[in-house]
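how would this look folded up:
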Amino acid sequence: MEKKEVQKQPVGSSTQSEFVRSLEVKLDSMKEGFTSNKTLNSLLNVEQVKHKSAEDIAQIWKQFFATRDAVFAVIPGDTFDLIWRRSQCCPSFLYALPRKEGYEFFVGQWSGLELHFTTLLNIQTAGDSAPSQLILYHYSELQGDKGIVLMMGECDFKFLNVQEAHCLANQVQLFYAGDHFGLVETFNHNPSDFKYMAVISLLEKKRMGKRSMDS
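A predicted model of the protein is given here:
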């Protein structure tokens, strides 16, 4: 019998569902613990999606993560540019997470394109060796051509559930890309003037605080 040549599909011919399945396999292989040096190429074949529109890529990203307990987002490039510029002069901030009894505070610290969240209590007791409870990875490889930045998070589920992790992640745009960056500047450059109650008051006003989480 003659051997039939296996015809390879041209790059980019895969369907949306095939991209999602590929992403699922790659993420499942790395789901144990935090992953160092995680690149977008380790999750998604960047060359294969370059021909797709920003809307299609966003759909692939959202379609996959929507079925999992995961923190994720597709951030407009202009919004991330603002966040990134501001993070260079103000790399840390104090975030408030609603709990059953009041609030728990987390310090968010930028390290390159990663944003690490650690409880304030851990920092006070362990200092620089305090472990992260949540890491947000931002991928800007497609920003120039597609105008989007992909984000995914890794969470220590012994300390946070997905809803709580999303609450912290959503606060990043609130404080770094909105009209409340003054609080971040005060925290970084005039810490003696920083009022943590201002953070809680803003979260309550934006319905991101304890009363909203309890409802």
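
C-alpha from now on. contacts and neighbour counts both.
Will do.

now for the residue nearest to the spatial centre of the chain: which residues touch it?
Nearest residue to the geometric centre of the chain (CA atoms, centre = their mean): L136, 3.5 Å. Contact analysis of L136 by CA atoms under 8 Å, 6 or more residues apart in numbering lists 114-116, 151-154, 169.

I'd like to know which of these are part of strands.
Among those, the members falling in strands (DSSP state E) are 114-116, 151-154.

is it true that F159 lies in a helix?
No. Under the criterion used here (DSSP: H, G, I helix; E, B strand; the rest coil), F159 is coil, not part of a helix.

and it, how close does it get to R99?
12 Å (CA to CA, to the nearest Å).

what's the answer for R211, then?
On the measure of CA to CA, R211 and R99 end up 10 Å apart.

secondary structure class for the residue nearest to the centre of the chain?
What three-state DSSP gives for L136 is strand.

give me the neighbour count for the closest residue to it other than its chain neighbours.
Among residues not flanking L136 along the chain, G153 sits closest, at 4.3 Å (CA to CA, 6 or more residues apart in numbering). Neighbour count of G153, defined by other CA atoms under 10 Å: 21.

could you also give me the structure for this next sequence, so I can compare it with the first?
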Amino acid sequence: MEKIQEMTGEEITELWMKYYSSHETISAVIPTQIYEMILNRSASCPMFLYALPQNEGYELFLGQWSGHELHFTSLINVQTMGEHAPSQLILYHYPDLKEEKGVVLMTAEMDPKFITVHQAQCLANQVQLFYGTQRQETFRLVETFNHNPADFKHMSVIAELEQSGLGPAPPPRRLVETLETD
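Here you go, the predicted structure:
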């Protein structure tokens, strides 16, 4: 912390991202304003169901906030092990610099037997999509999951994910179809 006191938020961002680029994990630097929104929303809506694209369909993960940490566990593990289900990905947020430098640092701890760096990045991107969004309709999915679970539909999460571009791309049109319709 002493070494970065003289650095700007941009310099800290560059240093943080460069350092973690050589590690088998994910990292991010979140602007204070966005992190404050995410943190405030996580206080009233501490859990959400995330959809991780797989080869065939999606695997669902439960994300649960605990202070500045976000723990992800596959839904199948939650259903089979309950509260003893281990976290397969934990996002750690470090808000020490948010006031003075305008940034919150994030890194992750992940179980490589269950989740890849690419999959961890997809889940982290969804946190911003659902908790850091300006679109009230998108955050409403999080509110529904937490406050009206009987009305929650997991397919709405998948639809939002695909609409945002974070889900899998639609299957390519066959070349024959392309030639016939062009």
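
mind checking the TM-score on these two?
The TM-score (TM-score structural alignment, normalised by the length of the second structure) is 0.90; 169 aligned residues with a CA RMSD of 1.4 Å.

hang on, the earlier thing: who has more neighbours, F159 and R99 of the first structure?
Neighbours were counted for F159 of the first structure and for R99 using other CA under 10 Å; R99 has more, 14 against 11.

distance-wise, check the aligned partner of the more buried one in the second structure relative to Q128 of the second structure.
Using TM-score structural alignment, the partner of R99 of the first structure in the second structure is Q54. Q54 of the second structure sits 20 Å away from Q128 of the second structure, taking CA to CA as the criterion.

what do you get for E2 of the second structure?
Counting by CA to CA, the gap from E2 of the second structure to Q128 of the second structure is 30 Å.

what are the ranges of the helices in the first structure?
16-28, 46-49, 54-65, 77-89, 120-126, 143-146, 162-176, 181-189, 196-205, 210-214 (DSSP state H).

those helices: which one's closest to F106 of the first structure?
Relative to F106 of the first structure, the nearest member of the helices of the first structure by CA to CA is helix 120-126, separated by 5.1 Å.

what's the mean deviation for the closest one versus the second structure?
Here helix 120-126 of the first structure, set against the second structure after superposition, deviates by a mean of 0.4 Å using mean CA distance after the TM-score superposition for the first structure.

quick one: that helix aligns where in the second structure?
Using TM-score structural alignment, helix 120-126 of the first structure corresponds to residues 75-81 of the second structure.

just the buried residues of the matching stretch, please?
Of all the residues in stretch 75-81 of the second structure, those buried under the rule 16 or more other CA atoms under 10 Å are 75, 77-78.

ok, stretch 163-171 of the first structure next?
164-169, 171.

stretch 25-40 of the second structure now?
Across stretch 25-40 of the second structure, burial judged by 16+ other CA under 10 Å covers 25-30, 32, 34-36, 38-39.

same question for stretch 202-215 of the first structure.
Within stretch 202-215 of the first structure, the residues that count as buried by 16+ other CA under 10 Å are 203-204, 208-210, 213.

related to what we said a few turns ago, neighbour count: E2 and Q128 of the second structure, which is higher?
Q128 (15 against 6).

do you know how far the alignment partner in the first structure of that one is from F93 of the first structure?
Aligning on TM-score structural alignment places Q128 of the second structure opposite Q173 in the first structure. From Q173 of the first structure over to F93 of the first structure the distance is 12 Å, taken as CA to CA.

repeat for T118 of the first structure
Counting by CA to CA - T118 of the first structure and F93 of the first structure are separated by 11 Å.

find the residues that touch each one of these two.
Counting by CA under 8 Å, 6+ apart, the shared contacts of T118 of the first structure and F93 are 107-108.

thinking I90 of the second structure is in contact with M106, fair?
No. Counting by CA atoms under 8 Å, I90 of the second structure stays clear of M106, with 10.2 Å between them.

can you tell me what D156 of the first structure aligns to in the second structure?
Taking TM-score structural alignment, the alignment pairs D156 of the first structure with D111 from the second structure.

who's in contact with its match?
Contact analysis of D111 of the second structure by CA under 8 Å, 6+ apart lists 88-89.

what do we get in the first structure for S42 of the second structure?
Aligned counterpart of S42 of the second structure in the first structure: S87 (TM-score structural alignment).

which residue of the second structure is paired with I135 of the first structure in the alignment?
Alignment note (TM-score structural alignment): I135 of the first structure maps to I90 of the second structure.
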